[in-house]
Each structure stands twice: as C-alpha cells, then as structure tokens.
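J.: Just need the structure, nothing else, for what follows:
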Amino acid sequence: MELKSSVKDAMKDAMRDKDKPRLGTIRLIMAEIKRIEVDERTEIDDERLLTILDKMVKQRRDSAKQYIDAGRTELAQVETDEIAIIQEFLPEALTEEELNALVAEAVNESGASSMQDMGKVMAILKPKVQGRADMGSISGKVKKALL
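T.: Prediction:
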C-alpha cells in the first residue's frame, strides 16, 4: 500500500506544480490500478503494483521501438518520457553483476541442469527481480547459464 500512496502523492504534487506530462502519466498509472481493482474486486498490494508498473514500462519500450522504426521520433520521445516517470516508482534497477550473481544463485538453488529446468529457475528469480530488471533479459541470461 505504500507504493500506491506514493503514486497518489506524486499525482497531487504534479497537480500543484501544473506539470501536465507528469500528471498525465501518473493518471495512466492510477487508471490502470482502478481498472484492475474494479475488474477483480480487490485491493492492489505493492507486489502487484510493481508487476503493473513493470508491464507499463515494457509496453512503452515496445511502442517507442515501433515509433523509432517508423521514423516518428517525437512520439518515441513521449513514450521514453513516460518510461522515466513510471520508473520513479520502481525499485532501483539491478546492475549486470548483480543480475549474473542472482541467475547463478538461482541455478544452483534449483539444481537446474538443462533447459527443461528453466521454469524452476525463473520461478526463483521472478520475485527477486520484479520491477528491478527486464524479465526478457533475465530469460536470456538463464538460457546462457543452462546451456
């Protein structure tokens, strides 16, 4: 609940500062929270909110890449700006060394020896890296470690 209240506080601050781009992005976050709460009739906890924010960042990265490929750099910049705002609410990103150490630790902990054990390794890693690293890059590191 702490994360959700910090998003609400940031929205109030953006309103006071009349920061329209920031306010718009934070409103998108709040709208997604509300949508899920209404659809599922549940209160979102911090862990679930991290998942939501992570998904929003991934969507924007994909959109920015498509805009760049289409030559629409101004729209890609909007997406990049939104990513920066959303990432303010995510925990600090892990470094490459930390990621490699976590992958090695998870492989050892799960006793994984082949690609068939990748699910076990990912199940151990996901709660540790949620919101702090891109799961696609983690998946690639796990594949390398298991080959």
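
J.: use CA for all of it now, contacts and neighbours both
T.: OK.

J.: Quick check: closest non-adjacent residue to L146.
T.: Excluding the flanking residues, the one nearest L146 by C-alpha to C-alpha, 6 or more residues apart in numbering is S114, at 5.4 Å.

J.: Surely that neighbour touches L147?
T.: Yes: the criterion here is C-alpha atoms under 8 Å, and S114 meets it with L147 at 6.8 Å.

J.: Of the two, which one has the most company?
T.: It is S114, of S114 and L147, that has more neighbours when counted by other C-alpha atoms under 10 Å, with 12 against 8.

J.: one more to line up against the first:
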Amino acid sequence: MTSLKSRLQDDLTAAIKQRDELRSATLRMTLTAITNEEVAGKQARQLSDDEVQKVIAREAKKRREAAEAFAQGDRQAQAERERAEGEVLAGYLPAQLGDEELGALVADAVAEARAGGAEGPRAMGAVMKIVNPKVAGRAEGGRVAAAVKRALAG
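T.: Coordinates of the predicted model:
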C-alpha cells in the first residue's frame, strides 16, 4: 500500500505531464507544507498518513477561508481559484459528515458525558473529548463545537 504522501507525489507528476497547472500548483504547495511539517521541530521525521491528512485538511481550510475573503473583497477570479484548489485537496480527505450524522455523533457524546456526570456549559470540554476522535477529520473543529453547543443548550 502506498502512503498518502507518495500518492500526492505520483499525482503531482501526472498533473505536470498533463499540463494541469491548477492541480500541479496545488499539490506542489501541499507537498511543501508536508515537508515543512516534517522538518519542523528538533528532528526531521516522516509523517504518518494521519499527520499528512491533517496537513491536507489545514491547507484545504486555508483555501476555503481565502476564497471567502476574496469573495467578500469582490475578487471573484481569485475566489474561484481558491475554491478549485480546495476541491483538488478535498479529493484526498475523508468524506465530510453531513449535519445529521454529526448531530447523531454529538448527541451520543452528550449522553455519554452526562452519564459521566458532566452537565451544562461546563460539559463542553468533556463532550468535545468524546466526539473528536469519532469525527477525526470528517468535520471541521468549528462545526463540531457549534453542534456540541447547540446540543448542550437544547
């Protein structure tokens, strides 16, 4: 089985051969981010697929935020470019949870936290601790936190 990083490198090579500028530029930036992560810290290391996935998710989030900023600044061409780059990256991430699936996971986590004695607004941390590993990369932290707040308020 090939690693996620080597899949990105193979796809980059293919994109360059096909003269797919958008795809090759996006993959090149993402591989640079992965390399930067690998050499950060005291010792260079190889990232696991999970860690590579987190880097890709972070890069995809940057693209979404940049696209929103460009759209608000009435710079549609740049916004479209950022969205397109985000779509390239989305192909390497697990499918995102729908609102109903996320709500069900959060409801289970709230019930579990209550069973453990966590109640009210202070239960937020306990619920997040339970739900985060179950969500793992399939929903953004902000979305998860908002769902938990809604569930605790209701």
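
J.: if I line the two up, what does the residue nearest to L146 of structure 1 land on in structure 2?
T.: Correspondence of S114 of structure 1 to structure 2, assessed by TM-score structural alignment: G120.

J.: so what's R23 of structure 2 up against?
T.: L12, A15, E85, V88 (C-alpha atoms under 8 Å, 6 or more residues apart in numbering).

J.: any idea which element it lies in?
T.: helix 21-39 (DSSP states H and E).

J.: Residue in structure 1 paired with V135 of structure 2?
T.: By TM-score structural alignment, V135 of structure 2 lines up with V129.

J.: can you give me the strands for structure 1?
T.: Using DSSP state E, no strands are found in structure 1.

J.: Scan it for its longest helix.
T.: Criterion DSSP state H: the longest helix present in structure 1 is helix 46-69.

J.: Mind giving me the packing neighbours of it?
T.: helix 2-17, helix 20-40, helix 73-87 (3 or more C-alpha pairs under 8 Å, 6 or more residues apart in numbering; DSSP states H and E).

J.: Setting the sequence-adjacent residues aside, check what's closest to whatever residue of structure 2 lines up with D46 of structure 1.
T.: Matched by TM-score structural alignment, D46 of structure 1 corresponds to D49 in structure 2. Spatial nearest neighbour of D49 of structure 2, chain neighbours left out: L4 (5.6 Å); criterion: C-alpha to C-alpha, 6+ apart.

J.: Which residues are in contact with that neighbour?
T.: D49, V52, Q53.

J.: returning to what we had before: and the helix holding R23 of structure 2 against structure 1, how far off on average?
T.: Taking mean C-alpha distance after the TM-score superposition for structure 1, the mean distance separating helix 21-39 of structure 2 from the aligned residues in structure 1 is 0.5 Å.

J.: and what of stretch 49-68 of structure 2?
T.: Relative to structure 1, stretch 49-68 of structure 2 is 1.4 Å off (mean C-alpha distance after the TM-score superposition for structure 1).

J.: what does that stretch rub up against?
T.: So stretch 49-68 of structure 2 is contacted by 3-5, 30, 33-34, 78-83, 85-86, 89-90, 92-93, 137 (C-alpha under 8 Å, 6+ apart).

J.: buried stuff in it?
T.: Within stretch 49-68 of structure 2, the residues scored as buried using 16 or more other C-alpha atoms under 10 Å are 52-61, 63-68.
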